[in-house]
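Student: give me the fold of what follows.
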Amino acid sequence: MANEIKKVVLAYSGGLDTSVILKWIALTYNCEVITLTADLGQEEDLDGVDEKALATGATRAYVEDLREEFARDYIFPMMRANAIYEGRYLLGTSIARPLITKRLIEIAHQEGAQAVAHGATGKGNDQVRFELSAMALDPSIKVIAPWREWNFRSRTDLNNFAEQHGIPLPVAASRKLYSMDRNMLHCSFEGGELESPWLEPGPGSYLMAVPVEEAPDEPEYIELEFINGDPVALNGEKLSPAAMVKALNTVGGKHGVGRLDMVENRFVGMKSRGVYETPGGTIMHIAHRDLEGICLDRDTMHLRDSMIPKYAECIYNGFWFAPEREAMQKLIDETQKNVSGTVRIKLYKGNVIPVGRKSPYSLYREDLATFEEDDVYDQADAAGFIKLQGLRLLGYKK
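Tutor: Purely as a prediction, here's the structure:
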């Protein structure tokens, strides 16, 4: 394969791993390496990352602001689906991979590259997500995964290679407590004491949300407005998708919202313990779910809910561009046409508590639900309903 590859597009962060990968690919494949650094709202200073890539051997370096596209075309569709993996995880890392891969493939087409490359290890889920996305978008483009090819086995090996080839080492690399992944939706922490499922996460695992002990002692009320299932305004202020996620992260993080500590099942077969911070996403998820309570017909909601585990697995396992995810998205988006309105929320000590909701499409009828006297519901009718529902149970014996 090496002889066929003349140009590679690498997903490049500027850190130790991808800097070593850049040089290693250029030397091993004797080819040009073009880098893509995607700004997904990870709150990192990307100034100079292109110069670093070029100094390390890249022939061209792309640095792209993908924040609005990420929020609008990836986060929001996922939130409309109420996607949540294993009942807990809001898929912050998973949802970023298809967008990065899409841009890698697009740049490969622009530059006439034969391959793309990523820095995911052979133990994790990200390798699967990158490569399945690439296969779906253009199976003729090859994928290089150095962690599955080279002989490096430790951080020391990478440091030695970097020193041999004059690659600047990040000052803080040796002091990092955790393996972290951050974008505008979340931040994940793995490694360190988290490798023991019994140990409590340390103070270094708090970045986007404060510990609940440090959250304000007074609740804060916010109002979140939705149109067609997407949040569009916070406290009356219209916001773009990316600005909305950022604003909700700020207010949610201040109140310790969105912390998750879980042991999950990786697609590659092992269990993994991670800590996730998703303050804004948690608010969006809970508020959206609450608004659906008055806007969605019962059986429509239950049908959509039956798809949540499968939809979430599609994202987690790398099948964002698969036909089944796209088909489910069309049905889900059809259910969201009347999910418009406003939810009033109380934020307090890590809790997101809906306390009010209203919608021009509300299906809630006070005259039906009231405990006071009404003229629209004959309670005696319930007897026949119950009798018919119970017919199939009459001959059933335990």
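
Student: please count neighbours and contacts with C-alpha atoms only from this point.
Tutor: Fine.

Student: where's residue 116 relative to residue 21, distance?
Tutor: Distance from residue 116 to residue 21, counting by CA to CA, to the nearest Å: 12 Å.

Student: what is the neighbour count of the residue lying closest to residue 5 once chain neighbours are set aside?
Tutor: Once flanking residues are discounted, residue 5 sits nearest to residue 114: 5.6 Å by CA to CA, 6 or more residues apart in numbering. By the criterion of other CA atoms under 10 Å, residue 114 has 18 neighbours.

Student: tell me who's in contact with residue 114.
Tutor: 4, 5, 6, 7, 8, 108, 140, 141, 142 (CA atoms under 8 Å, 6 or more residues apart in numbering).

Student: gap between the closest residue to residue 132 other than its chain neighbours and residue 353?
Tutor: Leaving out its chain neighbours, the residue that sits closest to residue 132 by CA to CA, 6+ apart is residue 318, at 6.0 Å. Look at residue 318 and residue 353: by CA to CA, they are 32 Å apart.

Student: can you tell me how far residue 2 sits from residue 342?
Tutor: Residue 2 is 56 Å from residue 342, by CA to CA.

Student: who's more crowded, the two?
Tutor: Between residue 2 and residue 342, counted using other CA under 10 Å, residue 342 has the larger neighbour count: 26 against 11.

Student: from what I can see that one touches residue 289, true?
Tutor: No. Using CA atoms under 8 Å, residue 342 is not in contact with residue 289, being 11.8 Å away.

Student: show me what contacts the residue nearest to the spatial centre of the chain?
Tutor: Central residue check for the chain by CA atoms, centre = their mean: the C-alpha nearest the mean position is that of residue 92, 2.3 Å away. For residue 92, the contacting residues are 183, 185, 186, 187, 278, by CA under 8 Å, 6+ apart.

Student: same deal with residue 225?
Tutor: 231, 232, 233, 234, 235, 236, 340, 341, 342, 343 are the contacts of residue 225 under CA under 8 Å, 6+ apart.

Student: which residue packs closest to the third one, ignoring adjacent ones?
Tutor: Closest residue to residue 233 apart from its sequence neighbours, by CA to CA, 6+ apart: residue 225 at 5.1 Å.

Student: one more, so I can put them side by side:
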Amino acid sequence: MGEVSVAYTNGVMPARLNKVVLAYSGGLDTSVIVPWLREKYGCEVVCFTADVGQGVMELDGLEAKAKASGACQLVVKDLRDEFVEDYVFPCLRAGAIYERKYLLGTSMARPVIAKAMVDVAKEVGADAVAHGCTGKGNDQVRFELTFFALNPKLRVIAPWREWDITGREDAIEYAKRHNVPVPVTKKSIYSRDRNIWHLSHEGDVLEDPANEPKKDMFMLSVDPEDAPNQPEYVEIEVVSGLPVAVNGKKLSPASLLDKLNEIGGKHGIGRVDMVENRLVGMKSRGVYETPGGTILFTAARELESLTLDRETIQVKDSLALKYAELVYAGRWFDPLREAMDGFMEKITAKTTGTVTLKLYKGSVTVTGRKSPNSLYRQDISSFENGDVYNQADAAGFIHLYGLPTRVRAMLEQGI
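Tutor: Okay, the predicted model is just below:
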């Protein structure tokens, strides 16, 4: 392996920076970015690690690892409650699903992390932020649009778009030359992103859309074939479009999601295999596990069937598509999404009640729903005549409603 150099755009030495806040995981890529930033920009590097419920984050020794790589300090923030309450739940309330399947797990997490990085940059007096996203993915856009929206004065550094490190071996060689401790953890054959809402899988056999995912790839959910042979019932309580309790027990947003992930994962709930259109134009195949989120989306949608009228549901569903596109594209702090969020909050103000669901071998079935604000009236929907609805009135309605159809037929038949 040859020497890995520091390349400069157009051969020009870049302007020096004072301090950079780097999104840091402790893995090979971000560990190498630390000395690279110091060498190229002559700056101090503050590593930032966010806990968004990924579960596999090992904080023990992370600070020592960051400093051994050349960082001046490590800042760690627990963002789990903020993530669920301020990002996940608004998307849930809006019914935002990207391209029919994707529940936006990674898309929602990036802006909360980037927002925290902007806050840390202010706290430590940094004049730049950096991330380890590649130039082919969506995450670079999500991070950087958040930086632009919250502090456009910050310089943004994206090493993968600048350096000449081309792969893992290059990175290891660079790390050795700069005495950076190389992580000894086994390299996963999959590219994964995990948080409290979901776990995504890309790469390896998944790169061919014709291949079935391997059984041992999944981590949050059991194979539906191996799930319990007896169904489990779960009751979700919702207030104004947002979940507040599971089986009668009030829980914080993050705790509620943790509970449903546990229950749903046990029954193989929430597996999605899809080919999606990335923001940068290419298609990619991903497999997602979202057990708790799938349960919540099902519950919220079913409760709305009681509390919203037909036209409201149609408008809400149409806006949900645009809402999902904005979130997927990293435009969380866009005025349009914020305005749409106001609409979603207003329109679901009466969506309060409970939904009972049956979980069984990968399926979520609604078995009951009730709301104090239900628009469903048994006395009206019954086949019996009543004071509010007289069946004889339907004749006049059909005559007028079908008038355009009759006129067209008369024209075609020369009547």
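
Student: what about the contacts of residue 114 of structure 1, which are in helices?
Tutor: residue 108 (DSSP state H).

Student: export the contacts of residue 114 of structure 1 to CSV and tack on distance to residue 240 of structure 1?
Tutor: Supplementary listing: the contacts of residue 114 of structure 1 in CSV, determined by distance: CA to CA, whole Å:
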residue, distance to residue 240 of structure 1
4, 43
5, 40
6, 40
7, 36
8, 34
108, 30
140, 36
141, 34
142, 36
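
Student: most surrounded residue in the contacts of residue 114 of structure 1?
Tutor: Neighbour max across the contacts of residue 114 of structure 1 (other CA under 10 Å) = residue 8, 30 neighbours.

Student: counterpart of that residue in structure 2?
Tutor: The alignment partner of residue 8 of structure 1 in structure 2, by TM-score structural alignment, is residue 20.

Student: its match and residue 205 of structure 2, how far apart?
Tutor: From residue 20 of structure 2 to residue 205 of structure 2 the distance is 37 Å (CA to CA).

Student: check residue 345 of structure 2 too.
Tutor: 41 Å.

Student: picking that back up, farthest-separated two in the contacts of residue 225 of structure 1?
Tutor: 235 and 340 (15.2 Å; CA to CA).

Student: comparing the two, which residue is more hemmed in?
Tutor: Ranked by neighbour count (other CA under 10 Å), residue 235 of structure 1 and residue 340 place residue 340 first, with 25 against 12.

Student: corresponding residue for the more buried one in structure 2?
Tutor: In structure 2, the residue matched to residue 340 of structure 1 (TM-score structural alignment) is residue 352.

Student: next: residue 279 of structure 1.
Tutor: Under the alignment (TM-score structural alignment), residue 279 of structure 1 maps onto residue 291 of structure 2.

Student: surely its match touches residue 268?
Tutor: Yes. At 7.5 Å, residue 291 of structure 2 and residue 268 qualify as touching, with contact defined as CA under 8 Å.

Student: which residues do these two both contact?
Tutor: With CA under 8 Å, 6+ apart, residue 291 of structure 2 and residue 268 have common neighbours residue 221.

Student: next, the buried residues of stretch 72-89 of structure 1.
Tutor: Buried residues in stretch 72-89 of structure 1, counted by 16 or more other CA atoms under 10 Å: 74-85, 89.

Student: repeat for stretch 356-369 of structure 1
Tutor: Buried residues in stretch 356-369 of structure 1 (16+ other CA under 10 Å): 357, 358, 359, 362.

Student: same check on stretch 96-113 of structure 1?
Tutor: Neighbour-count burial for stretch 96-113 of structure 1 flags 96-108, 113 (criterion: 16+ other CA under 10 Å).

Student: same question, stretch 258-275 of structure 2
Tutor: 258, 260-261, 263-271, 273.

Student: what of stretch 296-312 of structure 1?
Tutor: Neighbour-count burial for stretch 296-312 of structure 1 [16+ other CA under 10 Å]: 296, 304, 305, 307, 308, 310, 311, 312.

Student: so it matches what in structure 2?
Tutor: Going by TM-score structural alignment: stretch 296-312 of structure 1 matches residues 308-324.

Student: give me the contacts around that stretch.
Tutor: Contacts for stretch 308-324 of structure 2 (CA under 8 Å, 6+ apart): 91, 94-98, 104, 304, 337, 340, 344, 347, 351, 375.

Student: those residues: which two are farthest apart?
Tutor: 104 and 375 (30.6 Å).

Student: coming back round to it: translate the residue nearest to residue 233 of structure 1 into the numbering of structure 2.
Tutor: So, by TM-score structural alignment, residue 225 of structure 1 is matched to residue 237.

Student: wasn't its match part of a strand?
Tutor: Yes. Assigned with DSSP: H, G, I helix; E, B strand; the rest coil, residue 237 of structure 2 falls within a strand.

Student: since that was my last question, I'll sign off now.
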